[in-house]
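Engineer: sequence-free structure coming up:
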């Protein structure tokens, strides 16, 4: 079974972002870059399936040169191959991302495409569905349990009052939720092998973006909290603060 895993390099949520001078993008200085956690779990699922059933795991990543470090990390986890779809900046329009991935996937012989269900930076959760539509393949997202056989796949994902079980034929696109399981830590041997593995590079075929970011703003800084002494008038003080400072009543 030949499996593709689409990964995205995202900034660690512990990083402190700044705005770029244009006011419509995030400055990259000082950011720590990681594999999107849901995508990292998708790599783990793919490696397990490969180990059980044979085949290969190929990582696909779209973005600038820094994306190579994410691909190396995925190779260290256990992927066999990696393809870097090169572009100057990471597109924020999910339609553009899905289109670039589809252009590559449609030229390869993959039985299954895994992605994370959502990226922690944009939280759009659109790429798996858009990719399935473009490929004309079945798509299931939010998957927390996955079983794959030669006859197809069975996937479970939670809904408000229980679980849904989906069955479909291959090839298919599956969006993985990180709750499916924690990815393994790369071994020292895996890290060393990943450093030597070649990364295939292709120039990404990007459509004209229809979604534009007009401006970004950092959250307003919060003032220090206030500690009130307990006394007969504390309730009135709280009401006054909520009305005059917090302006919530």
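Structural biologist: The structure has been received and is ready for your questions. Treat the numbers as computed from the prediction; the structure is a model and nothing was measured. Numbering: from 1, shown residues only.

Engineer: CA atoms for contacts and neighbours, from now on please.
Structural biologist: Will do.

Engineer: number of nearby residues for the residue nearest to residue 15 when sequence neighbours are not counted?
Structural biologist: Distance criterion C-alpha to C-alpha, 6 or more residues apart in numbering; nearest residue to residue 15, sequence neighbours excluded, is residue 31 at 5.5 Å. Close neighbours of residue 31, defined as other C-alpha atoms under 10 Å, add up to 17.

Engineer: same check, this time on residue 102
Structural biologist: By the criterion of other C-alpha under 10 Å, residue 102 has 19 neighbours.

Engineer: can you check the one 3 residues further on too?
Structural biologist: Each residue near residue 105 was counted by other C-alpha under 10 Å, and the total is 17.

Engineer: another structure for you, compare them:
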């Protein structure tokens, strides 16, 4: 079975984000970058699928030379080879999806894994958008996945207030959610082996952005808290402020 995993390089969740001098991007000075956490679930599920059915796992990432780092981590976990679609320009979701779809069409995998979203922009659109461009079914926010020998796919996905079970067929695009699995740690042997695994670098297919960042702003600072009282007599004033000032009730 041919299995593809698309991964992204994102700022560490502990990063204190600062806006760059251009006002449209973040200041990358001192920022630590990691493999997108949701993509780790995608890589793990790809490896489990390979262990069950055989085949190969191909890791794909679009970005600058630095993205090789996250590809190498996936290779250290057990993936077989990587493809870096090299491009340092600022791209929107549509342009990235189009480029990924072009390469995936060429590879023609049986199953394509994504993390359900990337923690930098959090738009949660990439798996469904790529699937639409490829004309494939997609199931996102997946927390349980079963694939049968005949290519039947049964997945459980999170929805508001519960879960729903979805049935489909290969080929398919899957968006992995936290809880789908427990990603393995790269072993020392895996880390050493990853250094010799092939990573193909090629120019990313170019497509026009559909959106443009006009300005990037930090959220306003939180207002200091207030103590209205220490007993039940403070409740009427609290309710009034929540209704008239905070406007949450």
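Structural biologist: Looks like it came in fine. From a predicted model like this one, the values you see are computed outputs, not experimental measurements.

Engineer: Post the TM-score for the overlay when you can.
Structural biologist: Once superposed, the chains reach a TM-score of 0.89 (TM-score structural alignment, normalised by the length of structure 1), with 245 aligned residues with a C-alpha RMSD of 2.3 Å.

Engineer: The residue nearest to residue 15 of structure 1 corresponds to which position in structure 2?
Structural biologist: Counting by TM-score structural alignment, residue 31 of structure 1 corresponds to residue 31 in structure 2.

Engineer: Spit out the contact partners of that match.
Structural biologist: Residues in contact with residue 31 of structure 2 (C-alpha atoms under 8 Å, 6 or more residues apart in numbering) are 11-12, 15.

Engineer: Quick one: buried ones out of the residues you listed?
Structural biologist: Buried by 16 or more other C-alpha atoms under 10 Å: 11-12, out of those.

Engineer: Counting only strands, which of the contacts of residue 31 of structure 2 make the cut?
Structural biologist: residue 11 (DSSP state E).

Engineer: Generate JSON lines for the contacts of residue 31 of structure 2, with distance to residue 174 of structure 2 as supplementary columns.
Structural biologist: Formatted as JSON lines, the contacts of residue 31 of structure 2 follow (distance: C-alpha to C-alpha, whole Å):
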{"residue": "11", "distance to residue 174 of structure 2": "23"}
{"residue": "12", "distance to residue 174 of structure 2": "24"}
{"residue": "15", "distance to residue 174 of structure 2": "28"}
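
Engineer: what's the neighbour count on the nearest residue to residue 203 of structure 1 once chain neighbours are set aside?
Structural biologist: Nearest residue to residue 203 of structure 1 in three dimensions, chain neighbours excluded: residue 86, at 4.8 Å (C-alpha to C-alpha, 6+ apart). Using other C-alpha under 10 Å, residue 86 of structure 1 is surrounded by 19 other residues.

Engineer: can you pull the contacts of residue 86 of structure 1?
Structural biologist: Here residue 86 of structure 1 is in contact with 62-65, 201-204 (criterion: C-alpha under 8 Å, 6+ apart).

Engineer: Which member of these is positioned nearest residue 160 of structure 1?
Structural biologist: Using C-alpha to C-alpha, the shortest approach to residue 160 of structure 1 within these belongs to residue 62, at 33.2 Å.

Engineer: wait, isn't the closest one in contact with residue 90?
Structural biologist: Yes. Counting by C-alpha atoms under 8 Å, residue 62 of structure 1 does reach residue 90; the two are 6.9 Å apart.

Engineer: the more surrounded of the two?
Structural biologist: Counted by other C-alpha under 10 Å, residue 62 of structure 1 and residue 90 do not tie: residue 62 has more neighbours, with 26 against 15.

Engineer: Three-state assignment for the more buried one, please.
Structural biologist: The three-state label for residue 62 of structure 1, taken from DSSP: H, G, I helix; E, B strand; the rest coil, comes out as strand.
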